[in-house]
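**Student:** model this:
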Amino acid sequence: MSKHTFDWIERQVCDIASERSVQPDRAFAVWCMQFIYPGFDLDEALIRTDTLRGYGGGDGGLDGWYKNEDIREFHLWQCKWSESFGKVFDKKPALELKNALEELLSLERASQYGDKFVEVATSLQLAMEHDYQIILNIGLLGSMKENSISQFNKTICDFAREKELKISCEVWDLEKFQQEYEEHHPSSETLEGQSFKFKLKSSQIIHMDFDDATLPQGWEVVVASLQGISLGKLAQQLASKLFGLNVRFALGANKRIKSIWESLVDPTDSQYFWLYNNGLTILCDDFKITNDSNGIPNAIIIENPQVVNGCQTVTAFKKCTGKYTDKPSVLARIIKPPSNSEGKKKSLLIAEKTNSQNPVLSRDLRSNDTVQKRLRKSFDQLNPPWFYERKRGEWGTLKTPEKNKYKDNTGEIRGSHRRLDMEYLGQAWRMLEGFPSVAITQKRELFDNEEIYSKVFSPRRNPEQFLFASRLRTKYEEFWHGKNFEGIRSTCGNYLTDSMLRRMMNAKGQVVSHSVALTCKALKKGKSWELSDAKIGLKLIDNFESKLLPWNRILAKAFHEMLQALDNDEEAVGFKKTLEKSDGNALKTLWSSIEATASILSFSDEKLNLPRDILLREEN
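**Tutor:** Below you'll find the predicted structure:
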C-alpha cells in the first residue's frame, strides 16, 4: 500500500467533508462513488450516499447505492474510513453490507430504517425483476484480512444460491484504489518514430494496399489475429502510450470489462475469446509484415501504434498477464492513413466513430472537435495562459515543467494552477445564459444535443467570455462552501442561521448555479452577453470579496427570502427541489427579490439601471 495514495485520498475526502458539512466517513463514501463511476458529480454522489434515518439515525449498514441501467447492475456500498495509514479491517464491513442486503430484500423490514432505505429497497426489487446483477462493494481506506475476504465471498455465494439471486462482491482497498488511479492518469509520452513487434496468432491475414477497391485512395490496411500473450506483455511495456489518439484517456478497469476478464482467464472459455470480442482498431504511421524462415507471416512491425478502439480489451490482456493460456487471440484492423492533412483528419474521425458504439461519455466524442482544439489554443495564448482540458485525464499526462507554465503564484486560483475543464466550462456558460437548473441536472445534454452544444461552444465567442463564466462559478463555489460559514455571515449577516446554511450547502450546486445566473443577468448591459461585459466581470472577480460585497448581500437576502417562503408553504417541495425545477420559476422568484431590494437601496435622485448599477457602483 502507498502512503502517498492514502494522503491523496485523505485530502480529497477532508475537502468534501469541509465543503459539504458532512462527517469524514460520509465524505469517504461520496469520494468512492465519484471515483468509481465516471460522470458522477459531487451532488449526485451526495444523493447516492444519503441513507441515514433522520438526524443521528442509522443507515442499516448501507453507505451508498447506484443502479447502472446500461449494464443491468445494482451496486450497494459499505465504506470504512480510517485516519491512520495501514489500517487492516476484519469481517465487520462485510457483515454490515450483507445485513443491509437482507434488510433491503424485504420492504417491511426496510421500512424500519426510514423512507430513504425504502426507496433503495423498492429500486432494488424492481431491478431484480429485470434480472439485474447485485454487486456488493466494500470501500476501505486500508486493507481487509485475506481470510475475511474469502469468508465474505463464500457467505455471499451461499446466500445467492439460497435466494436464487445473481450476487458478486468487490473489495476496493487502498491498493486497488492506487491501481485505478494509475489507470486514470496515463503517460504523456508518445510513440512517434518508434516501431514495435506484434506477434501473430494465425498466419492468415488480409492485406489491402493502395490498389484495393475497398479503401479510399492512399490508405493501407492489414487485418490479422494478434497473439494474446505477446499483446499483454507489449501493453505492459507501453501502457497508456498506446492510447494517445483515443477520444479519451484510459479510464481504468471497471465493471464494463469484467466479462472480458472472465472469458480471457477461463480455461475453457478462453479458446472462444476471438469469437466473443469485437477486436481492435489500431492506427499507425507505417507497418511491415514479417515472415519466418519458411516464408509464413509471423508478426507485424508497427510504427507509432495507436489503439483507438479496444482499449478495454488491451487493458484486460495487460492486467491478466500470467493468468491466461496461449489460446486467446484478438482480431485487429491495423490502418495506415495517408500522411497528408486529409489522412490526419480522417484518423480523428475513425477514433471518434469506432468509439461511438462503446460506453464512452458524450463529452469524449467531442474532445477532438475543431472548436475544442481552437479553444485549447486560444486559452493557451491568453496572458497569463490557461490550460483547457478537453480530454478527461489530460492534465494528468503533463509533466511538472509543463504544468508550471500554468502555475498561479498569486494564490487566487483554486488548486494553484490555471486550469479549465471542457464540461465545467460548458456548464458555467449555460448558467451565464440563464439556465442554472439544467446546467446541473441535465449536464449530459450539453454534449448530446447538437443545438445546445453548438450554441454553447460557439466558434465566434472570445475566450475571455468563457473564462469569466468559469471563474465566476469557481468563486461562488468557494463562497458558498461549508467551511466558509463565518465568511458568509460576515458578508450577509447573521440572519442566515446554521440550519438555513446547512440547507443551502445540501443544495450547493444549484445555489452556485443560480448565483452565477443572477450575477450575469445583473451585469449584462444589452440583450446579449458581450466581450465588454466579460472584461468588466473579470475585474470584479479579481477583487471578489470587496467589489461584490454589496451584491452578495442582496443575493443572500434573496435566497433567505425563498427559504422563508418555502417554510411557510405546506405544499412546497423543499429548497433543493425548488431550485432543481427546470421551469425557471426559481430564477424569476430570486430575481424579483433582488429587484425589490435594489429599489430600496437606490436613491430617488439617482437614475440607476437596477440592479446592474448597484452591482457596479464600486466599479464606476
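**Student:** Going by C-alpha atoms from here, please, whenever you check contacts or count neighbours.
**Tutor:** Noted.
**Student:** Does residue 136 fall in a helix, a strand, or a coil region?
**Tutor:** Look at residue 136: counting by DSSP: H, G, I helix; E, B strand; the rest coil, its state is strand.
**Student:** Same check on residue 207?
**Tutor:** State at residue 207, reduced to three classes by three-state DSSP: strand.
**Student:** got the contact list for it?
**Tutor:** Residue 207 makes contacts with 220-223, as judged by CA atoms under 8 Å, 6 or more residues apart in numbering.
**Student:** measure it to residue 347 for me?
**Tutor:** 19 Å (CA to CA, to the nearest Å).
**Student:** structure for this one too, so we can compare:
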Amino acid sequence: MLTKDFYQLIDNELLAIIEKYKDDAFLKKQKGVQGENNKKSYAFLIWFLDFYAKRTEYLPYITDSNSLVNGHTTSNSNDGFKDGDASCDLIVDSVDNFGNKVFYIVQSKWNNANRCEGEIERGEVVKALNDFETILRGDVKNVNPKLSKKLEELYEHLKNNGDIKFIFLCLCKKNVKVEDNIQSFLRGQERTKVEIIDIDRLKIDYIDRKYKKIEPINPLENYYDPQEIKVPIQIERLNAKNGNYIRIDKPFDAYVFLIRPKTLFNLFDKYGFYLFYKNVRNPLLQSQFNEDIERTATDNPEYFWYYNNGITAITYSPFPRIRSQAESLELNGLQIINGAQTVYSIYRSYKNASPAKKAQMDEEILITLRLLKSGGKDFDLNVTRFTNSQNPVQDRDFCANDIIQERLQNDFYNTKFWYEKRRGEFRQDDEIIKRELNDKGVTIISNIIFANVYLAYHLQDPVGVFNNAQQIRTTKKDLLFISHKESKDGLYEKVFNDLTNYQDMLCAYYIFDILLTKILNYEFSDFNKFSNTPYYHLLALFKVAFTKYIHKKIGSNVNISTYIIKLYESDEIDIILKTFIFVYQFFKNQLGNFNINTTEKHIKFLTTLTYYERVREDLEDCDFNISEIETIEKAPIGIWNIL
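**Tutor:** The predicted model follows:
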C-alpha cells in the first residue's frame, strides 16, 4: 500500500469521524478552508484514541486550547487563555497491569496529503521537545483551565516518582535526524520515554489489525516483556501428597503442571501478545479454531482437558526448584511457544464470563502446561518447530519473527506488493479482506517467491534455486529458510542478511514476472511449475546482460534495481523484452534447445554452479554494442522451446 493510498484511507476515516461527531461544539464552529483543516486535526486525535486505546469518550483527554470551546473545559470559558499549543494536544493517564500509573502527553501534527510522503521537519520535533522540557520543569504559564488541571495532576504524579511518556504523532514520515535531539532530551531524565509515531508506524499497525487480525502494540499502555522480568504463576494441586507434577531433569530441566483458566487470564492480562514473541505465529483475533476452544471452555468446561493439548512454554535460568506443597512459583521470564490460540481463547472466554461462570471454569477446567528451561537459541527454535509440527507449518514460519523478515515486510508495505513472511498471515481466506486488498491494488507475494528470484537474480545462484526445488520433493525441507547451522546446505543466511534489500528483491520479482507473463504467456500463479526449467538461469543471465547494456548506455553509477523498478511501474519494458531476446539468443548459441537434445552439459548448467558461472563469464566477456539490443525486433521468440 503506497503511503499516499494509506493517507487517503485515514483521511476517509477522519471524514467519517467528523460526520459522526458533527454536533461536537468545536467541530460546529469551524468555517472555511482553515476550519476544515482544524476539523481533521481534531478528528486525528479522536482516531488515535479510538484506534490504539479504544477510548471513544475523547473529551476528557483533549487539552489543546485551539480545540476547546465553552463546555469543554474545567471552567465556563477559555477566554483570555492561549497556551500556544504547548505541545499538549492530549494528556492521558492510565494504570498499567502492575498497578503503576503512567501519564502520556501527545503532540499531534496533522498535515495534508502533499506532505504525507515527506519527513517531519526537524524544527517541529525540536520545538515539541523544548515544550516537553518546559512541562517537566513546571514552567508552563497561562494555559487553559482544562490543561492547567491536567498539569496539576501530572506534577503530583512526578512528585510521586511516576512514569511519563511523550508521544509525537504525525501523518508524515519520521525524520531520522531527530534521534540525536531525542537522546539529548532524555539525558538526565529518569522514568521518561519519548516515541515518534509516524505514518509508516500507523500503516504497519493498521495492517496488523485490519488484515492480519493481530492486535498492535498500544503506545498508550505500559508493556512489560515477560522474558526479562520475574513472572509469578499459580499451579494446581489435585493431590498435593503425591506432588501432582512431572519433573524432567536431563538433558534440560522441565516440568509438566496443571493450571487453571484464571492463571492464563492473568498472564495475558499483564503481558498481552509479548507472551508469544518466540511463537511462530501470534493467535488470530478471530478464527473457527478460537471459537471452538471458547465454546468448550464455556459450554463444556469439564471436557476441556480432554479436548485440548495444552501449552508449552520456556523459562530461563535459574530454573525453579519446587516443593511438593507449593501452589505458586516465580519464573525467571516466560515465553509461550506452543498453544497461543489456547491462551488467547481462554483469556477471551474468561474475560467475558459472568462471576458465576468464571467460578465454574476455575473449578472444572484444567490446562496442561509444559514448562521447559531454555537451552539456548537453537534448542528453543527446535522445540518451537517440533511442538508446532502437528499443524501445517512451513520452514519459513520459524523465521517469521526474525528482525530481517520484519524489516523486509515493513519496507514492502511501501509498495503494492506485500511481503508475506508466514503462510496465511494476511487472512485472505476472509472474502471481505480479500476484496478490500484487491480494491486497493495490493498483491500478496510469499517470501518463498521473493527468496527464489532474489537468489537467482541478485545473488547469481540459479543453481541453488534449482537444486533446492529438487531436494524439497524428497526432504520436504526448504533450504532457503534453514540456517547453515542446522544443515550444511542451509541457504537462509546467504539470502537474508544485512545486505538484503527490498528493492533488489522487488526488481528480481518484476523481471521474473515479465519473463513469465509477457514472454512465456504464463500466469504468475503458475510459479511452482518452473522449478524444473532453466527460467531462473535466464533470469540470472538477464541481469548480466542488462547491467552491461545500462553501463554502456548511461554509465556505471546507475542503480540497476531502481532503474528497472521505474521502467516496470511506468510500463516502459520494451528494452527489457529486447534484452531477454538477446539473452535467449546467447543462451541458445551456448547450449542449444533443451527439449531437442538434452545433454550432459544441459544438466551441468542446471545443477552445477561452476558450470553456470562459466556461461555467465562468457556473457560478461561478450563485447556487444548497445545497438545490438536496441534494434532487436519485439516479435515473440518462443523461449518455451528451450524446455
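**Student:** And the TM-score between these chains?
**Tutor:** The TM-score (TM-score structural alignment, normalised by the length of structure 1) is 0.41; 339 aligned residues with a CA RMSD of 6.3 Å.
**Student:** Run a quick neighbour tally on residue 99 of structure 1.
**Tutor:** By other CA atoms under 10 Å, 14 other residues sit near residue 99 of structure 1.
**Student:** Okay, and it sits in which element?
**Tutor:** helix 92-104 (DSSP states H and E).
**Student:** Point out the other helices and strands that that helix packs with.
**Tutor:** strand 73-80, helix 107-110, helix 115-129, strand 133-140, helix 146-163 (3 or more CA pairs under 8 Å, 6 or more residues apart in numbering; DSSP states H and E).
**Student:** who's in contact with whichever helix or strand comes after the last one?
**Tutor:** The reference is to helix 146-163 of structure 1. Remark: after helix 146-163 of structure 1, the chain's next helix or strand is strand 167-172, criterion DSSP H and E. Residues from elsewhere that reach strand 167-172 of structure 1 (CA under 8 Å, 6+ apart): 133-140, 149, 153, 156-157, 160.
**Student:** Any of those buried? List them.
**Tutor:** Neighbour counting with 16 or more other CA atoms under 10 Å marks 133-140, 149, 153, 156-157 as buried within the contacts of strand 167-172 of structure 1.
**Student:** Would you mind giving the residues you listed as TSV with distance to residue 178 of structure 1 added?
**Tutor:** Formatted as TSV, those follow (distance: CA to CA, whole Å):
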residue	distance to residue 178 of structure 1
133	26
134	25
135	21
136	20
137	17
138	15
139	13
140	12
149	19
153	23
156	26
157	27
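**Student:** Would you mind telling me which of the helices and strands packed on helix 92-104 of structure 1 is nearest residue 262 of structure 1?
**Tutor:** The closest of these to residue 262 of structure 1 is strand 133-140. By CA to CA, the value is 15.3 Å.
**Student:** still on that earlier bit, most widely separated two among the contacts of strand 167-172 of structure 1?
**Tutor:** 140 and 160 (23.5 Å).
**Student:** in the helix or strand harbouring residue 542 of structure 2, what's buried?
**Tutor:** Using DSSP H and E, residue 542 of structure 2 falls within helix 535-553. By neighbour count on 16+ other CA under 10 Å, the buried set for helix 535-553 of structure 2 is 535-550.
**Student:** do stretch 538-549 of structure 1 as well
**Tutor:** Those would be 538, 540-541, 544, 547-549, for stretch 538-549 of structure 1 by 16+ other CA under 10 Å.
**Student:** residue ranges for the strands of structure 2, please.
**Tutor:** For structure 2, the strands defined by DSSP state E cover 90-95, 101-109, 163-170, 192-197, 230-234, 246-248, 254-259, 311-315, 328-332, 335-338, 367-373, 417-420, 443-446.
**Student:** give me every residue that touches residue 611 of structure 2.
**Tutor:** Applying CA under 8 Å, 6+ apart to residue 611 of structure 2 gives the contacts 604-605.
**Student:** if you set the cut-off to 6 Å instead, what comes out?
**Tutor:** residue 605 (CA atoms under 6 Å, 6 or more residues apart in numbering).
**Student:** Residue 523 of structure 1: which of the buried residues of stretch 538-549 of structure 1 is nearest?
**Tutor:** Within these, distances to residue 523 of structure 1 taken as CA to CA reach their minimum at residue 540, with 10.4 Å.
**Student:** list the contacts for the closest one?
**Tutor:** Residue 540 of structure 1 sits next to residue 547 when contact means CA under 6 Å, 6+ apart.
**Student:** what about it, which helix or strand?
**Tutor:** Using DSSP H and E, residue 540 of structure 1 falls in helix 531-542.
**Student:** now the helix holding residue 99 of structure 1 against strand 133-140, angle please.
**Tutor:** With axes from the mean of the first three to the mean of the last three CA atoms, to 10 degrees as the basis, helix 92-104 of structure 1 and strand 133-140 are set at 150 degrees to each other.
**Student:** Based on its surroundings, how many neighbours for residue 95 of structure 2?
**Tutor:** Other residues close to residue 95 of structure 2 by other CA under 10 Å number 12.
**Student:** All set, thanks.
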